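Chemist: Show me the folded form of this:
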Amino acid sequence: MMEAMREQEDVIRPGRLLVATPVLEDPNFRRSVVLVVDHDPEEATLGVVLNRPTEVAVGQILPGWAELADRPDVVFQGGPVGLDSALALARLPGTGEPLGWRALEGVPALARVGLVDLDGPPEALAEEFAGFRVFAGYAGWGADQLRSELAEGTWYVLAAEPEDVFTADPERLWQAVLRRQGGDLAFVATYPEDPSLN
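Modeler: Model (predicted):
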């Protein structure tokens, strides 16, 4: 068990997914798919929940950025921490790195996905983006807290794909990510919302 936990800790890095297992009942994270955006094994891990769209349009809080937002063009609840702050992720199609954009490090599949400086002028980046999403708040764990949750079997640590970040169907992302893993995890994707109805 300790070996498996160490292996999971070793693969946690920016650009990976923390996918909630069916045992996770915390309403903040039940059936959530979290993209890791920063990880220091001795300090903390930060991420954003990719599958919690709100009903708030991007234009209501960031009018200049509204036209860049992917569908659904709403703000997503990135997690329970710092709900009064926003961060954004964008995908770039080319090879350049425009001012105001910083790549997520560590995972080649997401090499062109990065964080956006929302204090910059949106018009300077508008033609650069192939995908854009805004998150209110974030998810955060202290080093020991995440280790403990991994040991309890609360999270699967899985590879991310750019489509996960900018999916047009966030409500089905949990099932989609698990299904593409094949084997036992594909079976977990069929786990009912309410197991008592089984």
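Chemist: Only C-alpha atoms from now on, for both contacts and neighbour counts.
Modeler: Will do.
Chemist: helix, strand or coil for Thr167?
Modeler: Per DSSP: H, G, I helix; E, B strand; the rest coil, the secondary structure class of Thr167 is coil.
Chemist: and the gap between it and Trp155?
Modeler: Using C-alpha to C-alpha, to the nearest Å, one gets 21 Å for the distance from Thr167 to Trp155.
Chemist: neighbour count winner among the two?
Modeler: Per other C-alpha atoms under 10 Å, whichever of Thr167 and Trp155 has more neighbours is Trp155, with 23 against 18.
Chemist: Test my guess that that one contacts Val23.
Modeler: No. Under the criterion of C-alpha atoms under 8 Å, Trp155 is not in contact with Val23, lying 9.1 Å apart.
Chemist: can you map out the helices along the chain?
Modeler: Assigned by DSSP state H, the helices in the chain fall at 2-11, 58-61, 122-125, 143-151, 162-165, 173-179, 183-188.
Chemist: Here is the second sequence; please produce its structure so I can put it next to the first one:
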Amino acid sequence: MSAQIKNGTILLAEPFMLDPNFKRSTVLVVEHNPEGSLGFIMNRRVNMRVDALAKEFPEFDAPVYFGGPVGTDTVHYLHRKGDLLEGSDEVMEGIFWGGNYEKLRFLIDQKLITPYDIRFFVGYSGWSDSQLQEELEGGSWVTARMDPNYLFKSDPEKLWSQVMENKGDTFSVIASMREEPSYN
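Modeler: Predicted structure coming up:
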């Protein structure tokens, strides 16, 4: 069965994925085209604030997330202020990626963007042209529909289970499975 991937699709790691980068991860695909796919893990918070990570950044009590194992020397941001932040790419209705960095700093300094409006990521998740489709066909990922509340309002530690539960049917059972197979 071939899943249709597009910008705004969620990838849920199958329950017993062994890759530590993606174990129980919830990835938002922000770019999908014939050359490949790019996304950010939404539920891997790191113990760091963005104002400690980025140079000359205004004081801003926003957490940082591990976006994926590629380009871990880069910082990316997803937000809901595309109307204010020039250069943002609309991922889907209600979610934007990137934008003018200087304007971002200004909007944060002016309190026009709050920690509830934006998520910062170190690194990203990336797949070559057919790699993601092969992983889907191999059963590594389950796809789901994105809701902006998953990114901006959900508890990251419970996000994987929440999205699985919201898929219903068999996925509700999967959502309640513990991480260690011997306990199931």
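Chemist: returning to that earlier point: let me have the helices of the first structure in JSON lines, extended by distance to Thr95 of the first structure.
Modeler: Shown next, in JSON lines, are the helices of the first structure (distance: least, C-alpha to C-alpha, whole Å):
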{"stretch": "helix 2-11", "distance to Thr95 of the first structure": "26"}
{"stretch": "helix 58-61", "distance to Thr95 of the first structure": "27"}
{"stretch": "helix 122-125", "distance to Thr95 of the first structure": "14"}
{"stretch": "helix 143-151", "distance to Thr95 of the first structure": "34"}
{"stretch": "helix 162-165", "distance to Thr95 of the first structure": "16"}
{"stretch": "helix 173-179", "distance to Thr95 of the first structure": "27"}
{"stretch": "helix 183-188", "distance to Thr95 of the first structure": "34"}
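Chemist: Out of these, the one nearest Ser85 of the first structure is which?
Modeler: Minimum separation from Ser85 of the first structure across the helices of the first structure (C-alpha to C-alpha) falls at helix 58-61, 10.5 Å.
Chemist: What span of the second structure is the closest one aligned with?
Modeler: Under TM-score structural alignment, helix 58-61 of the first structure corresponds to residues 50-53 of the second structure.
Chemist: residues making contact with that stretch?
Modeler: Phe57, Pro58, Glu59, Phe60, Asp61, Ala62, Pro63, Val64, Phe120 (C-alpha atoms under 8 Å, 6 or more residues apart in numbering).
Chemist: List buried members of the residues you listed by neighbour count.
Modeler: Buried by 16 or more other C-alpha atoms under 10 Å: Phe57, Pro58, Phe60, Ala62, Pro63, Val64, Phe120, out of those.
Chemist: what range in the first structure does stretch 120-139 of the second structure sit on?
Modeler: The aligned range for stretch 120-139 of the second structure is 134-153, by TM-score structural alignment.
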